[in-house]
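> output the structure for:
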Amino acid sequence: MRPAWATFGQDGFHRDWDYTRRVLITLLVIGLAYFLWLISDILLLIFAAILLAVLLSFLADLMTRYTPVPRRWSLSVTVVLVAALVIGFLGLFGAQIGGQITQVVEKLPEAINAAAARLNISNATERIEEALASGSGRLLSRLAGLGSSVVGALANLVLVVVAAIYLAADPTLYRRGAIQLLPPSQHDRILDAMDVSGNALRLWFGGQLVTMTLVGVASALAYWWVGLPSPVALGIIAGVTNFVPYLGPIMGAIPAMVFALATDLTTAMWTLVAVVAIQQLEGNVITPFIQQRAVSLPPAVVLFAIVVFGLVFGLLGVFLAVPLTVTLMILVKKLWVRQVLGEETTVPGEADSPGGRRRGPTPTEE
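Sure thing, here's the model as predicted:
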């Protein structure tokens, strides 16, 4: 029979070890969260590369399906064709668009003065120049910072494009490397979640691209009909800014409204009518029709996602807020709502995944 002091000492040792282990695990989790926060900008770039890789892979699959190009060459041909289209667009239309944007810049002081005069503000551009001159030192430092930011943004863009090509070339390699960090029993679930997330991002990106194109074309035609200068440039601004829901259309309409106010009140009224009509058409007809087979997020979720990701990650977070939300929604529905809670829920993009509309095992099935 063991002495009582021996049993007490062993139990006390186990209690101390359990407490120490919990403290170590807590510290490890806190340290990991802090490390992820430090590299959050890099994680956003990685997500941007994954988003672009999904698009390139989708185009390569379409090429393999509908052309005689073999699978091993489809990605290379896709990258070359996309690069050729971008270069061709810039070559054919770059000079024209650049000329119209130059006209916008040249007419901007006059437009500012005219718009300010209607608000009983005289010599608005001179006041702006005086304010800039008084803070010229700070302005130069800010311009220098802006220049470095532009260079950094271009470097990040090149990094994202190159990384996306590597990811699209051999996605299996990186998928297997990622799931090695998790227990083997979870590999199938994580791979299925990756497949569905990729399909959902593909559907969302395709729908958003179509929406941006339609909004850009409709805006350019409306601005041309109203009589605004440089309608093509203003239409491109409206289409590109429409990538960010809610906030983007407002920012895209500001240049058009400035030039409309500089012309006359009638032009301003018709421009405002055109902007509101296009956005109502986009929000109530175009987007619901295009996204009904893609990813449909509740409007309030999208709005709060833009605010939260913008506050946490800055401008890049604003641009990636919606695809990030789509990915998080897929992971939460598949890995938490289904796997942990055992609830039935529809998951966008699941019908096109390799497993079809496969429902993951619930806790009772395991």
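> C-alpha only now, for contacts and for neighbours.
Noted.
> OK, contacts around residue 202?
Residue 202 makes contact with 54-55, 58 under the criterion Cα atoms under 8 Å, 6 or more residues apart in numbering.
> would you mind giving those as TSV with neighbour count, secondary structure and distance to residue 170 added?
Supplementary listing: these in TSV, determined by neighbours: other Cα atoms under 10 Å; DSSP: H, G, I helix; E, B strand; the rest coil; distance: Cα to Cα, whole Å:
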residue	neighbour count	secondary structure	distance to residue 170
54	24	helix	12
55	21	helix	14
58	19	helix	13
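> and for comparison, fold this next one:
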Amino acid sequence: MLGTVAEKVAAPSWSIRDAIGWIAGITAAGFVIYLFYNELLLVLLAILLAVSLRGAAERVAKHSPLSIHWALALIVILVVLAIVGFCMWVGPQLVQQGHDLVKSLTQEFNDLKARYGQSGIGKQVMQKVSSGGSDAQSLAAPLIKVAGSTVGAIAAFFVLVVTMLYFASNPDLYVKGIVTLMPKPRRARVREVMGKVAHVLRWWFLGQLIDMAVVGALSVAGMLIIGLPMALALGVLAGLLTFVPYFGAILAAIPALAIAAGQGTHMLLLTAVVFAICHLVEGYIVSPLVQDRMVRLPPALLILSMTFVGALFGPMGVVLATPIAVAGLVLVSELYVVDALGDESGRDVTSRK
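Okay, the predicted model is just below:
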């Protein structure tokens, strides 16, 4: 009898009206995401960067006499100086190696074309590649498209930086705006969950930066040791692509292996060994250390999230699929498992130190 009463007291108080409200809200949110997914992905990236900057500023302010705003300004200045210094230090060499890399890949493609272009499959591939024609109009169209994409990318970058700085400088303003839209009894809980999402995203981003730096440094060192040309450009590319789990490692290895193939089978095998060692170190040594303070996403869930989000939103979706999955896991654990189902074990997902 007492057990039955306790179960009734502990049961979540959800009504049909609540369920209909949630379904309507999710449907409306899905429709808005479908219409404005490019802009929303840009906002998500700005939030991810802003959360990381704010976390770093809070840490600096905690251990120094600086206020949070002065600490944030200091961190932004240091980041800008680091980027400028990197560009001045290795920029010319990186640009030259990048140019050589494109030239070498083009030469490798031409060699493959000359070697296999007369085969049945080769003729079909060449026909599809060259189906655009060679008239002036068909040649001008891609140039116009590239010019438009460049202008759009510059505008998006400007919006990203400005939005990120506004979010990082005064996050309470935007959090309060979202919380105000919620029913009064739920506002404190919504604010708490948003704080947990920000905490998890902050540590995930820091972990990715560490992974990227380790893979980039090991790749450059390994390719310099084996004597592979354009080691710096290939290593920087490998480090940047590490931001995308699993798929990034595969994409980073493709140009390096293509260059190594032109140097002979011996160099090809050495390059494959270098990339295998880099990602074994990253996957079995670095990641377990940095993920101790992160949400541990199951590998299958991570791959599926990148597959589905990439199919829906394109390349930008693949890049941001992991933080979307991280935030989604926290929201489901806190709002559904803990609040709706009353299962406190859902808090284990967000209880990293």
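> hmm, back to that, closest to residue 282 of the first structure out of the contacts of residue 202 of the first structure?
residue 55 (23.1 Å; Cα to Cα).
> tell me the residue in the second structure aligned with the closest one.
Alignment note: residue 55 of the first structure maps to residue 52 in the second structure; criterion TM-score structural alignment.
> residue 65 of the second structure versus that match, what's the distance?
To residue 65 of the second structure, residue 52 of the second structure is 21 Å away according to Cα to Cα, to the nearest Å.
> related to what we said a few turns ago, shared with the second structure, which of the contacts of residue 202 of the first structure?
Retained in the second structure: 54-55, 58, out of the contacts of residue 202 of the first structure (criterion both residues aligned by TM-score structural alignment, their matches' Cα atoms under 8 Å).
> residue 251 of the first structure: which of those residues is nearest?
Relative to residue 251 of the first structure, the closest of those is residue 55; by Cα to Cα it sits at 26.5 Å.
> next up, the contacts around that closest one.
The contact partners of residue 55 of the first structure, by Cα under 8 Å, 6+ apart, come to 202, 205.
> how near is it to residue 239 of the first structure?
In terms of Cα to Cα, residue 55 of the first structure sits 19 Å off from residue 239 of the first structure.
> over to residue 291 of the first structure?
Here the distance between residue 291 of the first structure and residue 239 of the first structure works out to 17 Å (Cα to Cα).
> looking at these two, which is more packed in?
Ranked by neighbour count (other Cα atoms under 10 Å), residue 291 of the first structure and residue 239 place residue 239 first, with 25 against 17.
> who's in contact with the more buried one?
The contact partners of residue 239 of the first structure, by Cα under 8 Å, 6+ apart, come to 212-217, 219, 252.
> just the strands in the stretch 201-350 of the first structure please.
Here the stretch 201-350 of the first structure has no strands by DSSP state E, counting those that start in this stretch.
> which one's the longest helix in the second structure?
helix 68-116 (DSSP state H).
> after that helix, which helix or strand is next?
Following helix 68-116 of the second structure in sequence order, the next helix or strand is helix 120-129 (DSSP states H and E).
> so whatever helix or strand comes next after that following helix versus helix 68-116, what angle?
Remark: after helix 120-129 of the second structure, the chain's next helix or strand is helix 136-169, criterion DSSP H and E. If you take axes from the mean of the first three to the mean of the last three Cα atoms, to 10 degrees, helix 136-169 of the second structure sits at 150 degrees to helix 68-116.
> list the buried residues of the next helix or strand after helix 136-169 of the second structure.
As assigned by DSSP H and E, the chain's next helix or strand after helix 136-169 of the second structure is helix 171-180. Residues residue 179 are the ones in helix 171-180 of the second structure that count as buried (16 or more other Cα atoms under 10 Å).
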